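S.K.: Only the shape, not the letters, is given here:
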């Protein structure tokens, strides 16, 4: 029997869809699941793709079915289950074989696994996959981290299954060890911010302007034909216009307003802080989900405090809706700028040499944050890949100037009306702090010196680094 080009362990929804995608693109694949019945069912429902699939019921049979050096995708729950599966697999592998974690792994776990295998003759790929179930089946965005020779072994298969943007495959090798999973983590952090800002705009339209779900869906539909064209705006319009088949009411109005999260957004915030990079919009989005989960506390608080009166509506409703569109674009710029700044810092810290234009390029299709906007980011980073911040590139600087007033007006209306807009407000504060040459941290430095003698630098260059705060304190005492 002809050997498979690649193997996959874990036939849940994502693993099954990715396997079918691999087979459909003409690649022979061996599959294994810890429960043989799941493997049999998967194979039975594979239809015409069965000829490209080798179903295996033991790890020994599975490994033998793959052409060496064997690339094996592990698509199971992140964390300890991956380590356990790797240890079960290792006795059957040979030098040069490649274990590929394609789950939402913490990049630090990926780096640890690389170190664990470094003297074993085996190697590892940490592979971020974005696009959800649909992307896995028909073409995801794929972010690969590992040794370049490992990437070369799987490049043809991964290129064939990836999403395509105008024929350009949305897959790339991004660097050593944890690079792929780190980029996927930041992708998810940006996704959190993007979704939160869309929800904040929805809240202003619903609670501030009194619009119905279907009416808001029509607004989003219109925006999706302009600068905000994106997968998230598209699906937001779709869900807002959908009716519940049971009651006939708008489906979105029947959903409990408590958002879940799986950890990648939190990791992106932690790593931003570890790198010393301000990612305020992403932080606000994570905090927004946490607050949303405190449903009973919020209900009790509303009984105590009530809700503020909605501020006077602008006389020109159409103009204000246009402001909302531009405010969302401005907030989006802030979130992406922060995410790319975090990646740039990590690239320097871990010596990954992350290719920023390539990252933007492979996010243009397949992934959850795919949008027209990413084509503009690709262009900006291609012209200046080492720019300090996305918002100072000529194209985005102009966009910020064009949308700044709208963001300011929208955040002001939300604040006066008691409508929460933490991510949009954080993006606005980020712009204001980033572009102000003289801020207020001089007072913080004075405070730190007063209570802890931490010292400070002077604007006149005088070689005195403590203040005259009192007897026995500082160089002037």
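M.R.: Received, thanks. None of the values given here were measured: they were computed from a predicted structure. Numbers count the residues shown, from 1 in each chain.

S.K.: Please make it C-alpha for all contacts and neighbour counts, starting now.
M.R.: Will do.

S.K.: Strands along the stretch 251-400 of the chain, start to end?
M.R.: With DSSP state E, counting those that start in this stretch as the criterion, the stretch 251-400 of the chain has no strands.

S.K.: ok, and here's another one to check against it:
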């Protein structure tokens, strides 16, 4: 029997779907699961694809079934289980074999694992996979980090299974060690912001304009045919239009308002802070999810504080206001993406990755959760201006910001005056207003720092005097 081109460990939902995708594209794949029964069950469920699947009951059998140098995808719970599985594999592997973590790993764990294998003859790939269960089965967006040689070994298989956008596979080698998992982390951070902004617009329509879920669904469906065309807008419309099979009401009205999170959004925020890059919309979105989990506290606070004593949202032209909401969402979305790409640009310098921004935008155009028409424009913008300091100062996006800024300003103002929370939309607006202002207000902060801690400051006239005339002993060092 011919050896498998690649191996996969972990036949949970994501692993099973990825294995079926690999087999369906004509690649022979060896599979192993800790529970042998699950391996046999998987093969039986594979139907006509079973001819391309080599089921293995032991690690020894599994490794022997793969053509050297052996690429082995590990698709199990992130964290310690991956380290444990790697330790179990290592004694059975040979020079140039490749262990591939395809889970939602912290890129710093990926860098650690990559470095730990440097002198062992083995190597490691951190592979970000986006698209959920459906993407894994029919075509995800794939972000690869590792050596170029290890990428070349898996390029044919990964290219065959990746989502396609106008015939182009949504997969790329992005750099060494943790590059792939870092880009996937920022992808998820942008995803958090995108979802939160959609939720805030939904809140304005529901609580401000008193529209039903079905009516709001129709609005999102219409937007999906325009500049906001994207997977998240599309599924939002479908979610809002779906009925509860138990009571017949809109299912969204029956869902508890507590959103879960797995950590990638938080990692995005932490790394942005570590590198001193403002990612305010992403930060607001992560905080909003955390606040949503405090359901009991929020209900108690409403009883104590009540809702804001403000006038209800009042609009003279509902159609025009809904058009404003569409433009406001586009503007805020631009802010979130600009922040995400700025964080990746900083990380590229920090870790010597040379991340290709146009390529990242390209491989996000299909397969992944944030796929949208919008990413074609980002690809074009970074291709024309690869060294741009920020997405929003590229010509095309500068024009879009100017066009949509007024709508975002009006929507945030109306929501705030009506007491409707819009933390991510407001953060995006604050980011634009701060980024575009050549003379800000940090001079007073620096004066304060010098007053209490003698931290010094730079003068606008360039004079060689770096402390203020505060008087001796007025401030204490801090």
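M.R.: Arrived safely. From a predicted model like this one, the values you see are computed outputs, not experimental measurements.

S.K.: Tell me if I'm right that residue 8 of structure 2 and residue 15 touch.
M.R.: Yes: counting by C-alpha atoms under 8 Å, residue 8 of structure 2 does reach residue 15; the two are 7.4 Å apart.

S.K.: shared neighbours of those two, anything?
M.R.: residue 75 (C-alpha atoms under 8 Å, 6 or more residues apart in numbering).

S.K.: Residue 288 of structure 1: what's it in contact with?
M.R.: Applying C-alpha under 8 Å, 6+ apart, the residues near residue 288 of structure 1 are 196, 422.

S.K.: so how many other residues sit close to residue 231 of structure 1?
M.R.: Here the count is done by other C-alpha atoms under 10 Å, and residue 231 of structure 1 has 18 residues near it.

S.K.: cool, the one 4 residues further on as well?
M.R.: Residues contacting residue 235 of structure 1 under the criterion other C-alpha under 10 Å number 15.

S.K.: In contact with the closest residue to residue 113 of structure 2 other than its chain neighbours, which residues?
M.R.: Residue nearest to residue 113 of structure 2 in three dimensions, not counting chain neighbours: residue 124, with 7.1 Å by C-alpha to C-alpha, 6 or more residues apart in numbering. The contact partners of residue 124 of structure 2, by C-alpha under 8 Å, 6+ apart, come to 98, 99, 100, 101, 113, 114, 117, 146, 150, 177.

S.K.: again with residue 58 of structure 2
M.R.: Here residue 58 of structure 2 is in contact with residue 32 (C-alpha under 8 Å, 6+ apart).

S.K.: In the contacts of residue 124 of structure 2, find the pair that's most separated.
M.R.: Across those, the longest distance by C-alpha to C-alpha is 14.7 Å; it joins 113 and 150.

S.K.: one step back: could you check which helix or strand contains the residue nearest to residue 113 of structure 2?
M.R.: Following DSSP states H and E, one finds residue 124 of structure 2 within strand 123-130.

S.K.: Tell me how far the helix or strand following that strand lies from the chain's centre.
M.R.: As assigned by DSSP H and E, the chain's next helix or strand after strand 123-130 of structure 2 is helix 132-138. Here helix 132-138 of structure 2 is found 16 Å from its chain centre; the criterion is C-alpha atoms, centre = their mean, to the nearest Å.

S.K.: Would you mind getting the average deviation of the strand holding residue 124 of structure 2 from structure 1?
M.R.: In the superposition with structure 1, the aligned residues lie an average of 0.2 Å away from strand 123-130 of structure 2, counting by mean C-alpha distance after the TM-score superposition for structure 1.

S.K.: roughly how far apart are the closest residue in space to residue 412 of structure 2 that isn't next to it in sequence and residue 414 of structure 2?
M.R.: The spatially closest residue to residue 412 of structure 2, leaving aside those adjacent along the chain, is residue 426, at 6.0 Å (C-alpha to C-alpha, 6+ apart). Residue 426 of structure 2 sits 11 Å away from residue 414 of structure 2, going by C-alpha to C-alpha, to the nearest Å.

S.K.: cool, residue 73 of structure 2 as well?
M.R.: 50 Å.

S.K.: before we move on, the earlier item: tell me which residues of the strand holding residue 124 of structure 2 are tucked away?
M.R.: Residues 123, 124, 125, 126, 127, 128, 129, 130 are the ones in strand 123-130 of structure 2 that count as buried (16 or more other C-alpha atoms under 10 Å).

S.K.: Could you give the residue range in structure 1 aligned to that strand?
M.R.: Under TM-score structural alignment, strand 123-130 of structure 2 corresponds to residues 123-130 of structure 1.
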